[in-house]
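Peer 1: take this sequence and fold it.
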Amino acid sequence: MIILSSKTNYSKPFSLLTSLFFMWGFITVMNDILINTFKGIFSLSPMQRSLIQFSFFGAFFIISLIYYLISSTKGRDPINKIGYKNGMAISLIVCGIGCVSFFGAAYVHSYYAFLGSLFILASGVTMLQICANPYATILGEKGAESSRLNLAQGLNSLGTTLGPIVGTILIYKVFSDGELTAFSISKTYLAYGIVFFILALVVKMSKMPSFQNNETVGTGAAVFKHKHLTLGILAIFFYVGSEVAIGSWIVEYLKDDKIVGASEEDASYFLSFFWGGLMIGRLMASFALNDIISKKKKYISMLLVGLGVFTMMYIVTGIKIHEGAFNFSPIEFSKIYMYLFFIALCFGAFILSKGKPARTLVIFSSINLVLLVIAVLAKGPLAFIVIISTGLFFSIGFSNIFSLAISNLGKYTSQGSSLLVMAIVGGAFLPMIQSVIIEHVDVQTSFIIPILGMVYLIFYGLKGYKQEVQ
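Peer 2: Now for the predicted structure:
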């Protein structure tokens, strides 16, 4: 059984943990760049491009299923046995191997070899999430679990915000001599692989508590007796699937002449505002959902986070490389100023939520439902601003669902975590379903898919999260 001392200071281990959240966010969002980059290298249809997300998020299902089967048949949870720290170090090594294997895929010039490399990389990310998400909830005082996970997810979102910018610069500028090739991609991922190996060494040598648990979890499917977990698995499926669907096809959406007719490079920069919105919302949530700090401190911190991160995004997206030299060419403020209104709306939504994770999930999902309906029906600047602003209201989904779903699971916590991570496979299926609509109808209509996801999240926040043991 894991017992935490309320007097122990876990600030240093938590800081290192957040760097892992940053890296898997950074590497995951690179898929959105690959979807458009591989199109030019291999001449792919929307369905073929959707295999990128299918391969990546399919690994979440397969690896998590294997993990669950091992723990449910052996009666011992692998992470409980080896400890969270060792589990994270091993996961980072697998991520590094996946990244380095991109070089071999480029050498044989095979799209399907690249998909295999993505699967290996995603296997490492899956294992990392099985370890790191519950680790964030137990690494500190009780009552602030959701707040801690939102803070860690905020750093994850910093990775998803910077990923498209750094990836675009490395692939299109640094590792390209004017002609985009498979090696432009493989060299970029080789650099990422080195970072993963270094992080694995740092984690292994660190003083992060291991949190081993020698309790047996029992064989069979006893974990499914917890109804809030079972419904939470579906909630993660629809949440991740909806978020990834938007991230995957938002560039295609913004390139549509009915929307803003943006170039591929400009649309990739706008993508950072979608992912940056998740960072703003998650960092705000780390204060809003924290029962330990005062209301005054909450609101001031949330306001500073919203304005500070927006300023950072505006500056960072203005950094470009032209003819081998860096220059600053920011997005026209007239195109983006309404984003501040949605940040204010996000602030107000947190106040209405009163620090309650389930209530917050309902309010944020309802706002996103409205924004997505507008995105499907509207055209021009209105459609542009609402679609990139949805990230703000996706922000709290994963952390709130996760903390609600594993609440009071006790010895089944790691097993429940693996099942929730398995549900991330929604990121494989929903973008693929959306690609079919894109091919047969149009990209704007395809955004009806994440609308359906929002409907289920509203249900889970209203009723599904309530704890009942069947």
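Peer 1: from here on, just use CA atoms for contacts and neighbour counts.
Peer 2: Fine.
Peer 1: distance check, Asn31 against Leu115.
Peer 2: For Asn31, the distance to Leu115 (CA to CA, to the nearest Å) stands at 11 Å.
Peer 1: overlap in contacts of those two?
Peer 2: Ile52 (CA atoms under 8 Å, 6 or more residues apart in numbering).
Peer 1: would you mind telling me which of those two has the busier surroundings?
Peer 2: Taking other CA atoms under 10 Å, Asn31 and Leu115 do not tie; Asn31 has more neighbours (23 against 19).
Peer 1: packing partners of whichever strand or helix holds the more buried one?
Peer 2: Secondary structure assignment for Asn31, by DSSP states H and E: helix 11-42. Under the contact definition 3 or more CA pairs under 8 Å, 6 or more residues apart in numbering; DSSP states H and E, helix 11-42 sits against helix 46-49, helix 51-74, helix 111-138, helix 145-169, helix 182-205, helix 227-255.
Peer 1: please generate a structure for the following sequence too, so the two can be compared:
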Amino acid sequence: MSITKEQTKTGTHPQFFILITVFFFWGFVAASNGIFIPFCKTHFNLNQFQSQLIDTAFYGAYYIGSLLLYIFSVASGIDILNKIGYKNGIILGLTISIIGALCMIPAVNAGSFGLILGAFFVVALGFSLQQTAAQPFAIALGSPESGAHRLNMAGGLNSFGTTIGPLVVSFLLFGNVAEGAGASADIKSINSLYLILAGVFGLVAIIFAVSKLPRVTTDEKFEKTTKATNSLLVMTALVGVVILLGLFTEISSLALISLTIIGVLVILFVSYTSAIKNSDGWGAIKFPQLILGMIGIFIYVGTEVTIQSNMGALLKLPEFGGLDESHISHFISLYWGSMMIGRWIGAISVFNLSKNSKIIATILVPLLAFAVILGVNMLRGTDVSDLYIYVLCIGVLIAVMFWGEEKPTKTLLAVSVLGVIAMLLGLFTTGKVAVFAFISGGLCCSVMWSCIFALSVVGLGKYTSQGSAFLIMMILGGALIPPFQGGLADVPAIGIHWSYIVPIVGFLYLAWFAIRVKGILKSQGMDFDKPMSGGH
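Peer 2: Below you'll find the predicted structure:
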């Protein structure tokens, strides 16, 4: 990778602080779905499965956007993003998101849930291009030595966006609703948010357009991988067929979404077994750590999203507080804030601290992050006294992080097992104990992305960039697993509470992946337990 002479050789380029605003809004909009989903369920009289289609549209766009970029690059034999430049890629992504944000306004005014889903899809389609370009661009905007620090700073701002997003959306929909008051809101009140988002996206795009920024290029030849491409197209065709079956047949939604998830996993497994027999044309998929990591990202993103996306329905149950959607924002904010807590811990290692200073920081930084969560909720006018007890969950995470010693496989195994325990505790209890147990899933998920990603691409050599692209496509799990849990929740014999067996299965796979990939990398003669550089 080469950078033009505009690249600053020390420190950080000033425009980096403009760039990281997009990281904030990815988190802001994604986390806001936790409020918007139960609101739309009530407003449009949807069942739980239908309400989760917001996540399907949003995270499905990440898959489609990444796939289209990959297919166009394969067809042309040129890395499209490298050709147009990361700066222009971000501007194009922002433009697409502006269109989606503006489309949300007529969709809301028309009162059409289908059009709202379409607007969400377009917004996230822009996000997928922004994310593909922004992360390597963040490394380029300054000295290479401080690149990891910039990514962690950007990730921290992303997590801050996930923390305050639910609060802002709740305020716009419901205002300052007093304790015990019912939900009363006009969906059109969300228009102001998307007008603001469109304006901010436009402003950032203009600033990027007029700024002199380094152009990042790579000399690596784009390798065509026909067999891997065909597998991705088959996977996409499967999703398309299932959508058509859902529209034109009476097959149950739960059966269709189950078929899709099974189909995706089978295609990945068959691709891997075929690559073992003959690796020609498979590219990165011939590496076992990559294919298992693709499944890992699929399950991790789906698990992370489904816990909070179905939480609004859970909190409506009398035994879980009997709260309507106007009173759940601080719980949704705490869930996403839990991600911020873990990622801030993961970012400590990028600083050159002494052993004792690192120990102190590992204890104090998550408590500071928790104080930030409480503070932004208090500014919203929310009584946060019922959240204080959550500090015990944070204490458990701190202990687990010490045990993990910043080693990817050890840390991933620890937080996965902790996730299983937390979900089981939530499944077999009710009330605040169960609510906080489920919310603590955010603590467990917080450092998983960096662990899975690092373990999946290590040893790929020239296929590292391709493997990274395949991993990002597997954000598709966020589009499929939440509606699958929603479909289970709609089954009277299961219900929303017992549907939380889904994240248990997810955490179990991730624990197995940590153990299995350790053995795979060891057999390849690699150091599989270098310290992590931070969370995603």
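Peer 1: give me the TM-score for these two chains.
Peer 2: Scored by TM-score structural alignment, normalised by the length of the first structure, the superposition of the two chains gives a TM-score of 0.89; 456 aligned residues with a CA RMSD of 2.7 Å.
Peer 1: and Met23 of the first structure, which of the helices and strands packed on helix 11-42 of the first structure is closest to it?
Peer 2: helix 145-169 (6.1 Å; CA to CA).
Peer 1: mean deviation, the closest one versus the second structure?
Peer 2: Comparison of helix 145-169 of the first structure with the second structure after fitting gives an average deviation of 2.2 Å (mean CA distance after the TM-score superposition for the first structure).
Peer 1: which helices and strands sit right next to that helix?
Peer 2: helix 11-42, helix 111-138, helix 264-288, helix 397-405.
Peer 1: what is the neighbour count of the aligned residue in the second structure for Ser64 of the first structure?
Peer 2: Aligned counterpart of Ser64 of the first structure in the second structure: Ser66 (TM-score structural alignment). Residues lying near Ser66 of the second structure (other CA under 10 Å) number 22.
Peer 1: measure Ser66 of the second structure to Leu364 of the second structure for me?
Peer 2: For Ser66 of the second structure, the distance to Leu364 of the second structure equals 38 Å [CA to CA].
Peer 1: which residues sit against stretch 314-332 of the second structure?
Peer 2: Residues contacting stretch 314-332 of the second structure (CA under 8 Å, 6+ apart): 31, 34-35, 38-39, 166-167, 170, 174, 177, 179, 182-183, 308, 311-312, 377, 382, 384, 430-432, 434-435, 439, 496-497.
Peer 1: go again with 6 Å.
Peer 2: Pro166, Leu167, Ala183, Gly431, Ile496 (CA atoms under 6 Å, 6 or more residues apart in numbering).
Peer 1: Phe60 of the first structure is nearest to which of the helices and strands packed on helix 145-169 of the first structure?
Peer 2: Judged by CA to CA, the one of these that comes nearest to Phe60 of the first structure is helix 111-138, at 5.3 Å.
Peer 1: tell me which residues touch the residue most central in space within the second structure, please.
Peer 2: Centroid-nearest residue in the second structure: Val301, 5.6 Å away (criterion: CA atoms, centre = their mean). Val301 of the second structure makes contacts with Ile475, Gly477, Gly478, as judged by CA under 6 Å, 6+ apart.
Peer 1: the last one -> the first structure?
Peer 2: In the first structure, the residue matched to Gly478 of the second structure (TM-score structural alignment) is Gly427.
Peer 1: contacting residues around that match?
Peer 2: Neighbour list for Gly427 of the first structure: Phe57, Val240, Gly241, Val244 [criterion: CA under 6 Å, 6+ apart].
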